[in-house]
Every structure is written in structure tokens, then in C-alpha cells.
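Novice: Below: sequence and its predicted model.
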Amino acid sequence: MSVKEQIEALRSELEQHNYNYYVLSAPTISDQEFDKKMKELQDLEAAHPEYYDPDSPTQRVGSDLSKEFEQVQHRYPMLSLGNTYSEEDVRDFYERTARSLNEPFEIVAELKYDGTSISLWYEKGRLVRAVTRGDGTKGDDVTANVKTIRSVPLRLRGNDYPEEVEIRGEVLLPWAEFDRLNKEREEQEEPLFANPRNAASGTLKQQNPAIVAARKLDAYLYYVLGEHLPADTHYGNLEAARRWGLKIPDVMKICHNLQDIFDYIHYWDTERKNLPVATDGIVLKVNSLRQQKNLGFTAKSPRWAIAYKFQAERAETRLNSVSFQVGRTGAITPVANLEPVLLAGTIVKRASLHNADIIEGLDLHIGDQVYVEKGGEIIPKIVGVNTEARTMMIGDKVRFITRCPECGTPLVRPEGEAAHYCPNDSGCPPQIKGRIEHFVTRRAMNINMGPETVEDLYEAGWVKNVADLYDLKITDLMSLERWAEKSARNLLNSLRESKSVPFERVLYALGIRYVGETVAKRLAMSFHSIDELMHASFEQLVAVDEIGDRIAQSVVTYFADERNRQIVERLRAQGLQMAVSEAVLANRSDRLKGLTFVISGTFSQHSRDEYKTMIEQHGGKNTGSVSGKTSYILAGENMGPAKLEKAAKLGVRIIHEDEFLKMIEE
């Protein structure tokens, strides 16, 4: 690969990671990996200026702009800080600052909180606006959401605050609330948040402030800006802000020399694990505002500050055993059972081992001392073994099982897949209960029951498959422990209401392997009824846009099983929707067939979701990012600047609401 190709590949990869992190709030790599790739690109660009590109990830601050909020210009740009994982870089920063100033100076050391950045504007002591960092020059106005955060004062205390003042900080989700929220989402089969930072970011982008209030966000503030500040030092202004009623962390320290800084870093590298919120490093700032001004800024960051990031948290503990869990699709997941250890603010007792290949690669033995990392993951993972700690008393080598731990059926491993499966889908209890739990979830049939109720009904013998749910009687339910007439009637009413759920959700609820919400909708709109889908051939299925061999074969296999067909017929007899409604079909057309749309901005005549539905109803396709395959961008107010620039580069046509509505009316 040539140097130019290396640069272009890195730019493309980093842009995607920027999008995952700032827009989707769903990063796929750690901060450390991202920073390493960014440094690699910076070095290549510095060595080869002939490949300069103003749109390179090295030339801009990543964006978290949401298209549903009003975008507001920052009075002072919110620049990012230079990052380092090296104490040597901290020393270089200190010595460079000393040379540049050539006079005594102080450094304020603070913890770097791992949340989402926020700017609070107060005028005459009143909170008038809260804005996200956005792209550094403008961000989203999330005032209504921030006002639900109890630690953010709506009015400042005292009377010595400036007429106008900006306070910057971090919106955070405490560990306890993060665990509670993810437990709720797991019960609803919603995607789990990867870490508190993403949960805080996703919460701030909610359109309903009531949801934000329920999630109990917090805000830690660390920077005061304005024209008439009470002190000429950063530390002094934060102490003043604390008097005004703002939540200023009490862990700041004025450092007079390099040893003070290293002492602070070493102390908090361990002690931060006992904090109620996530942290990922230390921030060092020159204390004097005059000296900050003299040091100035680079294009992206201040020269008077640097962020030192901690390594991904790792703990060493003993592997006591390995258990194997069976999911609703029959996939077997190995889980390491560990001696409890404190990691990233929580006690860890279990860690994911993923699959047989991972186990073999680690060469695990029962009793091994293993290294466990959380590093932004939902579930901790084992990343290595301390082989030097092995003794003659070490236990057996961990091997992947060959039979289902629940029903004893020999496992299978499909060609090209990493997972092992139990093929006994009709007789393996966890698979049966898992399919019922999936069927009743909010995004599927939205039936008012949780895993405990499914367990009770299964153990009582009332429900052995999803069709049995609709045969339940009030006497059946009241025979269960803790069930009263009111709760029984509520469940039966919920079952009755589920019969109006549209066909595409019924199809998703059946739990066919690889058929998620999007695939179910595409299949429903292509085949229109369960009968057409049941009789569709493999060739007809793969002819549908985005339906590959694996999905097609799974659908064919599902309907080839007589037991599944019987369940479908029982559900049909109970009145569930087994075809796309006439009203939806009447509005369908091929006017947008073959066209791909990207929706960006805010609209006045219809919501974004309504426009997505219209595009699909008329044969078009929705996608989230602009590419050479994009036919049109449907643009509303405040269209994202990145999409606008990319559209111009690729020659993608931009249309507005009125023009789009005419396209589907013709």
C-alpha cells in the first residue's frame, strides 16, 4: 500500500469512528486505539505535506450534532485538548511551558470526567442556555434537558457573579444509574449502552425532557469564561463558581512542580475507582489567565493545557470456573466465573469469553490468574493470563463443550461462524423461554410480561410456545403464586391488544434467526403476507434488496419446519396480523424504486420517521450516510455541515420537503 493509500485509509477509518462516537454515541474502538490511529495519521501527514486535505480528521474536531435540536454558535470555541498516555509527554508539556513563559507558574491538576461536554450560559444569574460541544464552533441547544439535572442551578447564588458568564463541564451518568438503566434496557431487549459516557450523550439527545429527568444525570463543572471574571486565575474562578452554587469537583490541586503533578496522577490512577462517576484521565492547566493568554492556542487545542489519559482499567483475579449459557437462538456463550474484583467502579464476578476460538487462544486453565479489562465494554473480558503465576496445582485446561448444557444435544458450528449452536430449538428450555421473551417485548408484540412471568408460565406448563400465550385463561394465571385477578386481567387485555400489531412486527416477533426489525420490515413489504413468505423460494428471497444467502436460508429453514408452521397457523386463528394492511398497500408505489435517500435536518410538514416510512412505501431506500450510491439528500432546516460538504464533493442532489412530496404524488 502506498503512503497516499495509507493516509486515505486512515482518514476514512477515523471519520467512521468519529461518526460512531459523536453522532451514534456507539464507539467500536477504545479511546486509546483511536488516539493511536490519529497520531499515526498526523505523523504521515506531517511527513508528506503534498497530501494535505482540509477535511482530514486531523484538521477538525469531531461532531456530535443532532439534527433535531436548534444549533447555536459558541461565543468561545470549545476546542479539544491534546491527549497523551505517557508521563514523558507530561514532562515535555511542563518543560515546554516553563521555556515559553520564562517565569514562575502554577499548574492546576483536575480529574478528566468521562461524560459529554456541556456549556452553560448564565445572564444576570439565570441559566438561559445549555449547549453541547457539537463541532467545537456550534452545538445543540439542550437547555430543556439540562434543566432536569438537579445539580445544575437555574439561578446562581450570591451577587458577585458577572452579568454574563459561561460555565463549561461534563454531563455524567453515575455508575449506579448506569447499571440500573442498562438492566431496564436488557429486560426490554433494547441495545445496552456501552458505558456511562454514551448513556449520558444519548440521554441529552432525547426529545422528551421527562425521559432525561428519569435518568438522573449529574454535571461536574470545571471551566469559567467571560469578560469580567472575579479572579485572574483558573483556580480562583472555579472557587467563585462553587460559591455561586455550581458543582465544582473538590479534587482540584494546585501543583508547583513536576513531582506534584506525578503524585496527583499516581494517586488518582487508583483512587478514582472509588468515585461514583467514570473518569478516564487527568487534565493539567496553567493557573494564571494572563499566562494562558500569552501561551495561546494551536489550531485545535490550547497550549496551556494537556490531558493525560489512564490506561484501560485492568485487574488480575482468579478464574474459578467457566459456565456455558444458551441463548434464544441456541447460541452457546461461555462465561468466566471469577474471584470478585473491583474494576472501573464496580465489583466484577463474571467476564465474557465469547467463543471457542477465544478460549483456545488464551490457553486458559481453571485456577489461572487472569487479566480482566472493562475499557468501555458492557461486559468485562479476559485479555490475558499471568502464566508466571501458574503452579503445579493448576486445574484442567478449559475446553469448549460438545453438548448443550441444558438438553444434552450435540452442538453444531455452522461453516464460517465463530459460535456453536444447540440445534434442538423445540426442546431446549432456554431457547423456548428465550423465544417467548423475545415475542412479548415492546418492539415486537408489546405484551405486558417480563422474564419472570415467562418463567412462571413455562414451569407451570401453561406456555410451551408463543401460540400458547393466546390460550391463557384468567383461572390459569390466578393459579400462579403472587397473581391476583387485576394483574391477570391486565395481561389478558395486553394479549388482546397485541392482535392489532402490524404484520412486520409479528414477523420480527417470531424470532427467525437473522431476521431483525429492519429485515422483517423489508420482507413484509416485499412479500405482503405470511403465506407468500412461507412459500417463497431461496432464489426469490435473495432477490430482495439486502437479503443475503444466510438470511434467505434461515427463512426457508424456519418455514420448512412443520412445528413452526403450526404455530403460525395457531397465531393466525387467534387474529394476529399475518399480512400488510390494505391501507398500507394502497399507498405503496414504485415511484422511488432504485433510489437511495439520506435525511438530514429538521422538517415542518412531517417528522423524520414519517419521511422514512414514505420513502420505503414508495420503493426507496433509507441510509444514514452520504456516499456515491446516494441518490438524494432530503434536507430540512439546520442540515449537518459535514453532509452538505460531502454532497457537494460527490455531486449528490439536495431536495427539500415540497420537492420530495411532489415526487411521491406524481
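Specialist: Happy to help now that I have it.

Novice: From now on I want contacts and neighbour counts done on CA atoms only, so please keep to that.
Specialist: Fine.

Novice: quick one, strands of the stretch 551-666 of the chain?
Specialist: Remark: strands assigned in the stretch 551-666 of the chain by DSSP state E, counting those that start in this stretch are 596-600, 621-622, 632-635, 653-655.

Novice: I meant to write the stretch 201-350 of the chain there.
Specialist: Secondary structure of the stretch 201-350 of the chain (DSSP E, counting those that start in this stretch): strands at 218-225, 253-255, 279-286, 305-309, 314-326, 332-343, 346-352.

Novice: can you state the direction angle for the third one and strand 305-309?
Specialist: To tie it back to what came earlier, the one meant is strand 279-286. 160 degrees (axes from the mean of the first three to the mean of the last three C-alpha atoms, to 10 degrees).

Novice: helices and strands around strand 279-286, which ones?
Specialist: On a contact count with 3 or more C-alpha pairs under 8 Å, 6 or more residues apart in numbering; DSSP states H and E, strand 279-286 meets strand 107-113, strand 305-309.

Novice: now it against strand 107-113, angle please.
Specialist: Angle, strand 279-286 to strand 107-113, by the same axes, to 10 degrees: 160 degrees.

Novice: Go ahead and name everything in contact with strand 279-286.
Specialist: Identification of contacts with strand 279-286 by C-alpha atoms under 8 Å, 6 or more residues apart in numbering yields 105-114, 234, 265, 269, 272, 292, 304-310.

Novice: Buried subset of the residues you listed, written for PyMOL?
Specialist: Typed into PyMOL, the next command selects the buried ones out of the contacts of strand 279-286 (criterion: 16 or more other C-alpha atoms under 10 Å):
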select buried, resi 107+108+109+110+111+112+113+114+234+265+269+272+292+304+305+306+307+308+309+310
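
Novice: that older thread, compare the helices and strands packed on strand 279-286 and give me the one nearest Leu14.
Specialist: Of all the helices and strands packed on strand 279-286, the one in closest proximity to Leu14, counting by C-alpha to C-alpha, is strand 305-309 (19.3 Å).

Novice: And the contacts of that closest one?
Specialist: Contacts of strand 305-309 (C-alpha under 8 Å, 6+ apart): 81-87, 90, 93, 112, 280-286.

Novice: for stretch 582-595, same thing?
Specialist: With contact meaning C-alpha under 8 Å, 6+ apart, stretch 582-595 is reached by 615, 617-621, 630-632, 663-664.

Novice: try it against this one:
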Amino acid sequence: MLPTEAKKKIDELTAELKQHNYNYYVLAMPTIADYDFDKQLAELAKLEQQFPEYAYPDSPTQRVGGEVTKEFVNVRHRWPMLSLGNTYNAQELLDFDQRVRKAIGDNLEYVCELKFDGLSMSLTYEGGKLVRAVTRGDGVRGDDVTTNIRTIHTIPKQLHTGNYPNLFEIRGEVFMHRKAFERLNNERIENGEIPYANPRNFASGTVKMQDSAEVARRPLDCFLYGLYTEKTLFKTHWESLEALKSWGFHVNNSSKLCKNIDEVLEFINHWDKERFTLSYDIDGIVIKVNNYSQQQELGFTAKSPRWAISYKYKAERVETELLAVTYQVGRTGAITPVANLQPVQLAGTTVKRATLHNANEIIRLDLHEGDSVFVEKGGEIIPKIISVNIDKRHQNAVAVEYITRCPACGAALQRKEGEAAHYCPNDEGCPPQIMGKMQHFIGRKAMDIEGLGGETIETLYEKGFIRHISDLYKLYEHADDLKQMERFGEKSITNMLAGIEKSKAQPFEKVLFGLGIRYVGETVAKKLALHFKNIDALASATYDQLIIAEEIGDRIARSIIDYFEAEEHRDEIEKLKKYGLQFVIEEKEVTLASEKLAGKTFIISGTFDKFSRDELKDIIEQNGGKILSSISAKLNYLVAGDNMGPSKLEKATKLNIPIISDDELMAMLG
């Protein structure tokens, strides 16, 4: 075969096999038999071996995935990934149009795009090669997930010829098609695994997996819709979308260039009906001013661009029958009522259950047994009942009454004044609470015990090996007994015991969070650890001593006091101390670089190009300065970056507090 013929054949086979991969993995709609696919793949591999100069870096013959990522590196976005303001009706959209035209005049166009229900992603290309993929994160910094994103068939790993710049960033949305979601979820159910609630959660969970080989087996897709460059290449957003298509990017073809707000409303109304015919979920429409110069003139608020807005569709609503109300017991003892429904299709998934939140919700709905109810799913993982169809209520229907005793252990439920939830007080004898506390303790944000999962906790509890958190640290005594259990191989037991031993090095704030004290979340645990330094000081703290700690209010203070008043909790902590867990904060010795900021107080707000806020905090403290938590007359300087909150700016201005940039801060340090 001549080289020119080989190149043509390689191009044809590559394109055809990529399409077949897309149909099979992403759309879950194969259009070719496996035998025929393998035959074409073998033909392509043979040609690439003979003519390697014509092989593409992202050829279907190349194995995708296989790397394992232990931690995702946090990366600063070159251009912040801001969120959009939301609008929910035509009048709010007309108001947006009026504000835009008042600022830039009537000579404008809008670009309307489908608002995909997925995970926002930023891709960086250098020399036409994908070099980095970063999640949205907090908008300023996100996680580097490049290895996983490379497995997505529709994202080019290497661009071919085109007039693209050497360095640019492109924004898009990673998502999963409904049919692929249903197929994978059915596989999880068959394997005894917990199914995902919706395609968005499945896509998000997949992108953050550590094994890219597993990611490659899961069918993700990605639409790209935003180009960012140092130098503006095009006059309009529409032109940039057309360019992205020509460079080989997967751009959604349903976008439309609109001459006025009436055309925008027509587009919105069209997709309100047609969105259910799509193979993927959308939850609205994004509207952008087309001209880049006009975008620049309109500028930004603290959180979002003034030249763009999203129109959110109303949640789909269906009617079905209430079969029964059951009750779940959470790890803190909170009892949550759940409506069990006649299965019904809603927003692309089969709905069997809906949350009822608490007793007040049952009263508000005036819920009766066998009621016909309206169910809505507006972005929530678990759908909710909106109202009851009274016209269909049976004449002798009995009102649903909230239970008075725990469905798991039979203890009389309690309800504290001012709280909506009922609680089971038997936290040391109620099985769901005991298992829930241990599952929380081993979690990634707490003790992060490798080799030990929620299902294993349930098995170990049911077999009688563990009854308290401290029992985890003497599981090594039962190593021989564990080997006799089903699905407990020698390697998995070794890994589990090693993970438990390793967890003893976790810092005090992680241990404190892991204890599961009601209202003490991850952030509050850090504040308490920093303030009290050790568990003994915290356990003996009075109410007045607790509420002067940062972010500790009445409810948290009383919960902490209640927790440490229980003798069984104090005994458990003593056992954990003996096993070597950390109950004292590791003090970091700050070596002063200078005392140029001694006696001065600062607050840092907004985003900065050269530093993260944590880096600025360290610089201030290393030079003798002090960071405050709120603006008051005691504050000396407000270090302000981009997108700073307007309320802070207003308060600082009223108090005549000097507002400085990060450059001015550096100048103070010489």
C-alpha cells in the first residue's frame, strides 16, 4: 500500500472507530457487532505499525486509562470560573434584557445555549495538546483531574491542523447520557452496590475516582462552550463557538444566535417541551451577550458576569399514589420520614420514594394513607412531595401520624424545643446510630481509613466484632476469626488493619470531627481544635467559654456540653487515647520573617492572581500581623482582591478602614 493510501485508510478507520466507541460507550447504542469492531481495530493497528508517522496520539488502538491517582492536586484557575445568576420566569429575563440595553444600547445579540446538568470542567491546551483538566472547585481553585478526563472519547487529546493559539483554555460540562446511566446503575444493583441518584451524580463521582482505568469503563461525554485566551481572537462568542467546532471540539449544535429577547423567549419555550426528547439532562438555558466588547463593558458583579444569565426550567411534576410512610434513623439519631410511592417516571428516572423531612412536613401536607400526591424533582437527589390531590382522597382515609418510638430500637423519641426533627436518644444502643457513627468515623473527611467501607462496618457489627468506635482498634485480635468470614480474604484483612493503624496519625481536628458530635461539622471541628488545643480543655469548657470561640453559637455549645456529660462518651475517648489517637493539636511553630506588621490586624477578601488567600494569611502572620474573622473598628487593613463581597466593602468604607491590594501589602513588607 502506498503511503498516501495508508494515510487515507488510517484517517477513515480512526474516525469510524471513534464514532463506534462513542455510540457504544457514551450513548449505550452500539451500531456494529463486536466481531466487526475488533476486525476493524486489528486492521487499524496493523496499518499504524507499518506507517507510524500517520498514527494519531488518541487513536482507538491506544489503551486509555490505567493510572491510579492517590490525591488530586489543587490548581488555581487562570481565569476564575464564576457562577451565573439565575432567573425563573419571563419577567425576570425581560428585566435582565432591560438592564443590558440600558448599559450598552439596543444594538446587541444574544447566544442561547442548553444548560447541561453535569460537572463544570476547564481544559488547557498547549501546542494543540491537552495538558490539564481542572474541576470548577470554588471557582478560584479546582482539582486537577487530567488523567481521568483523558479517558473521555469526545475530548480531543491532540488537536489536528487549525488556527488555534499556542495556549488557550476551554470550558465545558462533563455529563452522562440517560441510557448509559440506567445501564450502569442496573449493573450496580445486580452487584449489590448502592445505585446513583441521577446521571449528574454518577458523572461527578466518576470524574473524582482514583483509578482512571475504571473511569475509562464508564461512559462520560462532554460539551464545550467557552474559549479563554490571553489575546482576544474573535469579536463574538458565536464566532468562537464556530472556531471550536472547526478545531475538532464537541460543541452542542442546539445553540442559537438570537437578534432580540423575543427570539430568546421562543428558544426557551421550544426547549421547555423538547428537553425530554434529549438523551441527556438539561435544567435550563444559558443566555449570553454575543459581542465580547459589550461583555467587557457590562463587566461582573462579585459572583457572576453581568452579560450572562441562566433561565432555570420549573421542575417536572408527576402524580402518583402514596403506598406507605417509613422512617429512617440517621447516625445522630434524627428520624426522617420517607414516602414510599407507586413507581413513576420523573425527569428521566423511576421514582419510588420521596423525602418528607420531618413531622411538620406531614402536618403541612395533611397527608393521609393512600393519598394521591404530586411529586417534584428540582435538582434534589431525593424527590419531594409538593402537595396532595384532595379530590382523589378516599372517604375513610386515615391521617398519617408521626411515630412516637424509634423504629429500630423502640426508644421513646425526643424533640427539643425549637427543632423540627425528632431524635432517638439511645445513641449507644440503637443499631443504625451505632453503625452510622462508625461509618462517619472511618470516612474520608474524618479518619480516612483505607480498606474499610460502610458495608464492611455493617458486616462487622452484625457479626458482633464491633459495638463502639474503639472496637475498631482491637480488630487485630480477631484476625483469625475474620478469615473465616465470606468475602474477607487475607489481603483485604491486612489492608484493613493497616488502614486502621495508619489512622492513629490523623490530627486532632479530624478525630474530633470523626466523633460525630451533633452540629460539629468539619469546619467547626477545626475551629474548636485551634481554640481549645486538646480534648480535655474542650470537654471541661463551660458554656461561656465555648461561645467565645469562633463560629460557636448557642446550639453548638449546648450540644458539646451534652455530649461530654455522658459518661459513656468520656469512657470511649479514654479508650481511644490509650489506642494512640491524637487528642492534642499539633502546634506549628511560626518563625517570624520580620515584625513589620506587628500590632496590625488584617482581613483578606476576594481572589488574587499572585497568591492564594492562605498564602497571604501565612505572609501576614510570618511578619507579625494578625488575621481577624470579621470587620470591626479593631481592623487596621482590608486586603481586597477581585470579586470581593460588596457587604464587606461597604462596611469597611463606613468604618474608614484602609482597603489595600496584595501589591500594597507586599510594599509594606519592602
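Specialist: That came through fine. Computed from a predicted model, the values in this text were never measured in an experiment.

Novice: Which of the contacts of stretch 582-595 of structure 1 ranks first by neighbour count?
Specialist: Sorting those by how many neighbours each has (other C-alpha atoms under 10 Å) puts Ile615 first, at 24 neighbours.

Novice: so it touches Thr623, yeah?
Specialist: No - when contacts are counted by C-alpha atoms under 8 Å, Ile615 of structure 1 is not listed as touching Thr623 (10.8 Å).

Novice: joint contacts of the two?
Specialist: Residues touching both Ile615 of structure 1 and Thr623 (C-alpha under 8 Å, 6+ apart): Phe597.

Novice: Ignoring the adjacent residues along the chain, who's closest to Ser293 of structure 2?
Specialist: Distances taken as C-alpha to C-alpha, 6 or more residues apart in numbering put Lys235 closest to Ser293 of structure 2, at 7.4 Å, once the chain neighbours are dropped.

Novice: Tell me how far the one you found lies from Gly429 of structure 2.
Specialist: As judged by C-alpha to C-alpha, to the nearest Å, Lys235 of structure 2 and Gly429 of structure 2 stand 67 Å apart.

Novice: I'd like to know how many residues surround the aligned partner of Arg413 of structure 1 in structure 2.
Specialist: Using TM-score structural alignment, the partner of Arg413 of structure 1 in structure 2 is Arg415. As a burial measure, Arg415 of structure 2 scores 13 neighbours (other C-alpha under 10 Å).

Novice: do Lys273 of structure 2 as well
Specialist: Lys273 of structure 2, neighbours per other C-alpha under 10 Å, totals 9.

Novice: got it, and Ala418 of structure 1?
Specialist: 13.

Novice: and it, helix, strand or coil?
Specialist: coil (DSSP: H, G, I helix; E, B strand; the rest coil).

Novice: Map Asp11 of structure 2 across to structure 1 for me.
Specialist: For Asp11 of structure 2, there is no aligned position in structure 1, judged by TM-score structural alignment.

Novice: element containing Asp11 of structure 2, please.
Specialist: Taking DSSP states H and E as the criterion, Asp11 of structure 2 maps to helix 3-21.

Novice: can you count the residues close to the nearest residue to Lys273 of structure 1 once chain neighbours are set aside?
Specialist: Excluding the flanking residues, the one nearest Lys273 of structure 1 by C-alpha to C-alpha, 6+ apart is Gly345, at 4.9 Å. With neighbours defined by other C-alpha under 10 Å, the count for Gly345 of structure 1 comes to 17.

Novice: Translate Gly345 of structure 1 into the numbering of structure 2.
Specialist: Here Gly345 of structure 1 is matched to Gly348 in structure 2, going by TM-score structural alignment.

Novice: my guess is its match meets Arg178, correct?
Specialist: Yes - here Gly348 of structure 2 reaches Arg178: they are 7.1 Å apart, a contact under C-alpha under 8 Å.

Novice: any common contacting residues for these two?
Specialist: Common contact partners of Gly348 of structure 2 and Arg178 (C-alpha under 8 Å, 6+ apart): Asp281.

Novice: which residues sit in contact with Ser151 of structure 1?
Specialist: Here Ser151 of structure 1 is in contact with 218-219, 246-247 (criterion: C-alpha under 8 Å, 6+ apart).

Novice: hang on, Met496 of structure 2 in a helix?
Specialist: Yes - Met496 of structure 2 sits within a helix when classified using three-state DSSP.

Novice: In structure 1, what residue corresponds to it?
Specialist: Superposed on structure 1 with TM-score structural alignment, Met496 of structure 2 falls opposite Leu491.

Novice: Look up how far Asp269 of structure 1 lies from that match.
Specialist: If you measure Leu491 of structure 1 against Asp269 of structure 1 using C-alpha to C-alpha, the figure is 50 Å.

Novice: same thing with Gly158 of structure 1?
Specialist: 36 Å.

Novice: I'd like the helices and strands packed on strand 279-286 of structure 1 written out as CSV, with distance to Glu532 of structure 1 added.
Specialist: Shown next, in CSV, are these (distance: least, C-alpha to C-alpha, whole Å):
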stretch, distance to Glu532 of structure 1
strand 107-113, 54
strand 305-309, 56
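
Novice: Distance of the spatially closest residue to Lys499 of structure 1 that is not a sequence neighbour relative to Glu504 of structure 1?
Specialist: Excluding the flanking residues, the one nearest Lys499 of structure 1 by C-alpha to C-alpha, 6+ apart is Leu576, at 4.5 Å. Counting by C-alpha to C-alpha, the gap from Leu576 of structure 1 to Glu504 of structure 1 is 11 Å.
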